[in-house]
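Undergrad: sequence plus the predicted model coming up.
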Amino acid sequence: MNAPAISRFPVPEIKDLPEDIRDRILAVQEKSGFVPNVFLTLAYRPDEFRAFFAYHDALMDKPGKITKAEREMIVVATSNANQCQYCVVAHGAILRIRAKNPLIADQVAINYRKADITPRQMAMIDFAMKVSARAYEVSDDDIAVLESHGLSMDDAWDIAAISAFFGMSNRLANVTSMRPNDEFYSLGR
């Protein structure tokens, strides 16, 4: 039986990609042991691939008060709200690894309000979910809640940017019918 397509759009061969994109994909493959389908799917549009991953890296790899695991929590919760199977599965795996907790991704994806997270993390995800669904309602009161948990205006920006960026990512993943790699399902368990 043939494996299902990873995208409804054409997926280029790695050998045919521009050198910088090919090098990035091969580096990811070397580190993780497989090529996440998001890289192959987005490589269909090289200029957009570069822009996407530049912004992704700027948001997700930066140091600060919001940990890398907490950034992944935001992605998993908002991606679930946007019904993005790829991002829930892929970023759920990353969350399990970064949080060193095999249960947290499922808890956050299904109902973050009942997950084993801190009040600070709950406030962060509440804010991210509001940005994801009703950004037009965000007010100074929402920022004040974050500040009451020790988060700054820059942290609020980061949470909003992660939510907004992954809203776009979720929509692209759904439109392309991007399939999660089988490897993601068992990582961090």
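TA: Happy to help now that I have it.
Undergrad: contacts and neighbour counts: CA atoms only from here.
TA: OK.
Undergrad: contacts only, for the residue nearest the centre of the chain.
TA: Closest residue to the average C-alpha location of the chain: residue 75 at 4.2 Å, with Cα atoms, centre = their mean. For residue 75, the contacting residues are 87, 88, 91, 162, 163, 166, by Cα atoms under 8 Å, 6 or more residues apart in numbering.
Undergrad: okay, buried residues for the longest helix anywhere in the chain please.
TA: Counting by DSSP state H, the longest helix found in the chain is helix 153-176. Across helix 153-176, burial judged by 16 or more other Cα atoms under 10 Å covers 155-156, 158-167, 169-170, 172-174, 176.
Undergrad: could you say what helices and strands that helix packs with?
TA: With contacts taken as 3 or more Cα pairs under 8 Å, 6 or more residues apart in numbering; DSSP states H and E, helix 153-176 sits against helix 46-60, helix 68-81, helix 85-99, helix 119-134, helix 140-148.
Undergrad: just want the angle from the fourth one to helix 153-176.
TA: Using axes from the mean of the first three to the mean of the last three Cα atoms, to 10 degrees, the direction of helix 119-134 lies 50 degrees away from that of helix 153-176.
Undergrad: the second one now?
TA: For helix 68-81 against helix 153-176, the angle between stretch directions is 40 degrees (the same axes, to 10 degrees).
Undergrad: and here is the other one:
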Amino acid sequence: MTTPAISRFPVPEIKDLPDDIREKILAVQEKSGFVPNVFLTLAHRPDEFRAFFAYHDALMDKPGPITKAEREMIVVATSNANQCQYCVVAHGAILRIRAKNAHIADQIAINYRKADITPRQRAMLDFGMKVSAAAYEVGDADMAALKQHGFSEDDIWDIAAISAFFGMSNRLANVTNMRPNDEFYALGR
């Protein structure tokens, strides 16, 4: 059986990439032991690669009251709603590792309302899903509900931004037919 392509668009060779992009990819490879296909797929367009990962890192790597694991919960739930196989599998692996829980990613991807999460996390995911599916309906009642769970305005912005950013990411992954790396399936199990 032939291994399917990781993208329906051209995938550049790492050696042919601009220095900054090649260095970023090699650093990820050194840390994780493999190159996630998203890096290779998006490297096809270097300026967009840089912008994508700058915003990704600004949203996902920042410290704060929303933990890195909770940020991944938002990605997994909304990516499932957007039917993005790549992001559910890849970020599900990251969620399992960050949460130190082998089951949480599957629970959230299938039905976060039945997952073993806190009421605060459920409110966070309810809002992230609303932003993903019907942002035009977001109103003051949504803000009030989140504030009752201790979320600040900055936290609410982060939840919305993660949901919105991954909406774009999900669409690109689906259009490019990006395949999850086999390595992701076993991580954190």
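TA: It's in. Since we're looking at a predicted model, the values are computed, not measured.
Undergrad: and stretch 88-107 of the first structure, end to end?
TA: Start-to-end span of stretch 88-107 of the first structure (Cα to Cα, to the nearest Å) is 11 Å.
Undergrad: gap between it and the chain center?
TA: 11 Å (Cα atoms, centre = their mean, to the nearest Å).
Undergrad: do stretch 71-85 of the second structure as well
TA: The answer for stretch 71-85 of the second structure is 7 Å, by Cα atoms, centre = their mean.
Undergrad: that one corresponds to what range in the first structure?
TA: Aligned by TM-score structural alignment, stretch 71-85 of the second structure falls on residues 71-85 of the first structure.
Undergrad: hmm, back to that, which of the contacts of residue 75 of the first structure are retained in the second structure?
TA: Checked against the second structure using both residues aligned by TM-score structural alignment, their matches' Cα atoms under 8 Å, the contacts of residue 75 of the first structure keep these contacts: 87, 88, 91, 162, 163, 166.
Undergrad: determine which two of those are furthest apart.
TA: The largest distance within these, taken as Cα to Cα, falls between 88 and 162 and amounts to 14.1 Å.
Undergrad: before we move on, back to that, relative to residue 6 of the first structure, which of the helices and strands packed on helix 153-176 of the first structure is closest?
TA: Residue 6 of the first structure lies closest to helix 85-99 among these, at 10.2 Å (Cα to Cα).
Undergrad: and that closest one, how far from the second structure on average?
TA: When the second structure is superposed, helix 85-99 of the first structure averages 0.1 Å from its matched positions, counting by mean Cα distance after the TM-score superposition for the first structure.
Undergrad: and the helices and strands packed on helix 153-176 of the first structure: which comes nearest residue 20 of the first structure?
TA: Closest among those, using Cα to Cα: helix 46-60, at 9.0 Å.
Undergrad: chain center to the closest one: distance?
TA: 12 Å.
Undergrad: quick one: that helix aligns where in the second structure?
TA: Mapping helix 46-60 of the first structure onto the second structure (TM-score structural alignment) gives residues 46-60.
Undergrad: the matching stretch against the first structure, how far on average?
TA: Comparison of stretch 46-60 of the second structure with the first structure after fitting gives an average deviation of 0.1 Å (mean Cα distance after the TM-score superposition for the first structure).
Undergrad: over to stretch 166-174 of the second structure?
TA: Counting by mean Cα distance after the TM-score superposition for the first structure, stretch 166-174 of the second structure comes out at 0.0 Å.
Undergrad: contacts for that stretch next, please.
TA: 38, 75, 78, 79, 82, 83, 84, 85, 86, 87, 132.
Undergrad: rerun at 6 Å
TA: For stretch 166-174 of the second structure, contacts defined as Cα atoms under 6 Å, 6 or more residues apart in numbering pick out residue 84.
Undergrad: could you do stretch 19-29 of the second structure as well?
TA: So stretch 19-29 of the second structure is in contact with 14, 35, going by Cα under 6 Å, 6+ apart.
Undergrad: buried residues in it?
TA: Those would be 21, 22, 25, 26, for stretch 19-29 of the second structure by 16+ other Cα under 10 Å.
Undergrad: these in helices, which ones?
TA: Per DSSP H, these map to helices at 21, 22, 25, 26.
Undergrad: how about the last one, what's its match in the first structure?
TA: Using TM-score structural alignment as the criterion, residue 26 of the second structure maps onto residue 26 of the first structure.
Undergrad: so its match versus residue 86 of the first structure, what's the distance?
TA: In this view, residue 26 of the first structure and residue 86 of the first structure are 21 Å apart by Cα to Cα.
Undergrad: next: residue 159 of the first structure.
TA: Applying Cα to Cα to residue 159 of the first structure and residue 86 of the first structure gives a distance of 20 Å.
Undergrad: and residue 113 of the first structure, by the same measure?
TA: Residue 113 of the first structure is 22 Å from residue 86 of the first structure, by Cα to Cα.
Undergrad: which one's more surrounded, these two?
TA: Comparing residue 113 of the first structure with residue 86 by neighbour count (other Cα atoms under 10 Å), the higher total belongs to residue 86, at 23 against 16.
Undergrad: roughly how far apart are that one and residue 38 of the first structure?
TA: Noted for residue 86 of the first structure: a distance of 8 Å to residue 38 of the first structure, by Cα to Cα.
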